[in-house]
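K.L.:
Build me a structure from this.
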Amino acid sequence: MSSKRPREETAAEGKPQKKQKSTGFSVGPANLPDGTYRRKTQKIKKDLIAKAKVKKAYAKVKAQEKEEEQNHPTYLESTGETVEPTPATLELHPDRQAMVDASLARESEFEQRRNASSRESRPRVRQPKQSRYQKEIELGVQRRAQIESHKQDAEARHKDRKAMAKAKRPTKDGNLKLGRQSTVLLSRIQRLANQGNL
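P.N.:
You can find the predicted model right below:
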């Protein structure tokens, strides 16, 4: 019988193992097709990388500042006196204060001009919005008024005819009803005078 092959583990024990190369990190499933979801995961990954770079740069700057503080003592080497750090105040630098004052002056001038020309001093009267169909509406109103006046005239004429027919009928005695006829004629004359036809 032939001897068995030695196991790979035993063969590898003698050699130092190679350090596996880092393949980075993945966000989301690796087998996404091109499309919105894949672009979204790629965007998230880029954002994470950018944030990590910013953190790394911030840590580097902070370490440099700490190192500079340690290297620069707060005392004077020639005289041996220590320098007291200046206390922080809430007062602005003179240049900055001048800029703030200038901007406040500009704002106050703007407010004064706006108040002078503001509409608050004179009340604003809002004009009614003109309808697109204003002419048609006016014509419609006139037409309705005309129809109504014609209707009233027709009713009045009908009423006069009916009253005149009744007044012209002779009484049982055969006499004419002149009093009734006169009232009908008088009402007709008043109506015609009001219309301006007389």
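K.L.:
switch to C-alpha atoms for all contacts and neighbour counts from now on
P.N.:
OK.
K.L.:
number of nearby residues for residue 153?
P.N.:
15 (other Cα atoms under 10 Å).
K.L.:
quick one more, to check against the first:
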Amino acid sequence: MKIVFLICFLVIYHVGVDALRKCKMADVEACEWQLTEYSRNPDNWSEERKSVLYCDTVEMRVECLQSMDCDHTKNIKGLPISVDGWIDLIAPGLKRMQDYGLCRASATSVIEIDYDDDCDEYYVTKQCMDTLSAYLKSRYSLTCVTMLKAGPCFILGRQQCGVPQVRAEGSGNVNPYAAIAEGGNCVLYYNSSDPVYQKQEDYRTENDLDYFAYF
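P.N.:
Below is the predicted model:
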């Protein structure tokens, strides 16, 4: 009886897995739109902890990928990577940012920092996060371009300071953001009549920022 039950369970399980549709570019675009809505809103900005905005978008990207109602084990249609592979690609960098206390949840690092060394990994990480957060505050920023900027920033910063590179295991040369751009799907979500853009102007005025500071 137990054997029959086990066989039935396995059949149902495999049918359920096979029934899941392949993830599509439309699923990815829905995530990009969600990230854009969040990152362009000054209510989520900060001049005291600039790094948080970039970390927020990375965390949200992971959450959005995890919530996709499609097969996470197969390549996304139009991209050379699966949802699970994409998450694995992001995970090491996200954990490093979190451990350094550069994300919203905590401002305390669990990693020892040499504050007198400008080339300590903490400073290399923070500088890129601050720069990417500044870009996200641009009226014309694209979340997919933010990630295209991220790779060179972190890699070059580490090279210049002699900090070992950190890469996701098995990631190879797969870059989903480059594939999105090459496929013509890295697009600008912009509506000049949206009141959020006046909020951006107000934010710059209140914080005495150059209008072009984030372009």
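K.L.:
TM-score for this pair?
P.N.:
Scored by TM-score structural alignment, normalised by the length of the first structure, the superposition of the two chains gives a TM-score of 0.20; 50 aligned residues with a Cα RMSD of 3.1 Å.
K.L.:
Pull out the buried residues from the particular helix or strand that has residue 96 of the second structure in it.
P.N.:
Using DSSP states H and E, residue 96 of the second structure falls within helix 83-99. Going by neighbour count (16 or more other Cα atoms under 10 Å), the buried part of helix 83-99 of the second structure is 83-91, 93-94, 96-99.
K.L.:
from those residues, which is closest to residue 9 of the second structure?
P.N.:
Of all those, residue 9 of the second structure sits closest to residue 84, with 24.2 Å by Cα to Cα.
K.L.:
can you tell me how far the closest one sits from residue 65 of the second structure?
P.N.:
To residue 65 of the second structure, residue 84 of the second structure is 8 Å away according to Cα to Cα, to the nearest Å.
K.L.:
returning to that earlier point: which other helices and strands contact the helix holding residue 96 of the second structure?
P.N.:
helix 51-66 (3 or more Cα pairs under 8 Å, 6 or more residues apart in numbering; DSSP states H and E).
K.L.:
so what does the helix it packs on touch, helix or strand wise?
P.N.:
Looks like helix 51-66 of the second structure contacts helix 25-39, helix 83-99, helix 121-136 (3+ Cα pairs under 8 Å, 6+ apart).
K.L.:
Distance to residue 144 of the second structure added to these, as CSV?
P.N.:
Output for these, formatted as CSV (distance: least, Cα to Cα, whole Å):
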stretch, distance to residue 144 of the second structure
helix 25-39, 7
helix 83-99, 13
helix 121-136, 10
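K.L.:
Out of those, which is closest to residue 17 of the second structure?
P.N.:
helix 83-99 (14.6 Å).
K.L.:
coming back round to it: to residue 5 of the second structure, which of the helices and strands packed on helix 51-66 of the second structure lies closest?
P.N.:
Among those, helix 83-99 sits nearest to residue 5 of the second structure (Cα to Cα), with 30.0 Å.
K.L.:
so the closest one versus helix 51-66, what angle?
P.N.:
Interaxial angle, helix 83-99 of the second structure versus helix 51-66 (axes from the mean of the first three to the mean of the last three Cα atoms, to 10 degrees): 160 degrees.
K.L.:
Please determine how far residue 144 of the second structure is located from residue 99 of the second structure.
P.N.:
For residue 144 of the second structure relative to residue 99 of the second structure (Cα to Cα), the value is 24 Å.
K.L.:
what's the answer for residue 83 of the second structure, then?
P.N.:
Taken as Cα to Cα, the span from residue 83 of the second structure to residue 99 of the second structure is 24 Å.
K.L.:
Same check on residue 26 of the second structure?
P.N.:
33 Å.
K.L.:
One more: residue 148 of the second structure?
P.N.:
Taking Cα to Cα, one finds residue 148 of the second structure at 23 Å from residue 99 of the second structure.
K.L.:
same question, residue 125 of the second structure
P.N.:
For residue 125 of the second structure, the distance to residue 99 of the second structure - Cα to Cα - is 11 Å.
K.L.:
now residue 177 of the second structure
P.N.:
25 Å.
K.L.:
again with residue 31 of the second structure
P.N.:
25 Å.
K.L.:
try residue 145 of the second structure
P.N.:
From residue 145 of the second structure to residue 99 of the second structure the distance is 25 Å (Cα to Cα).
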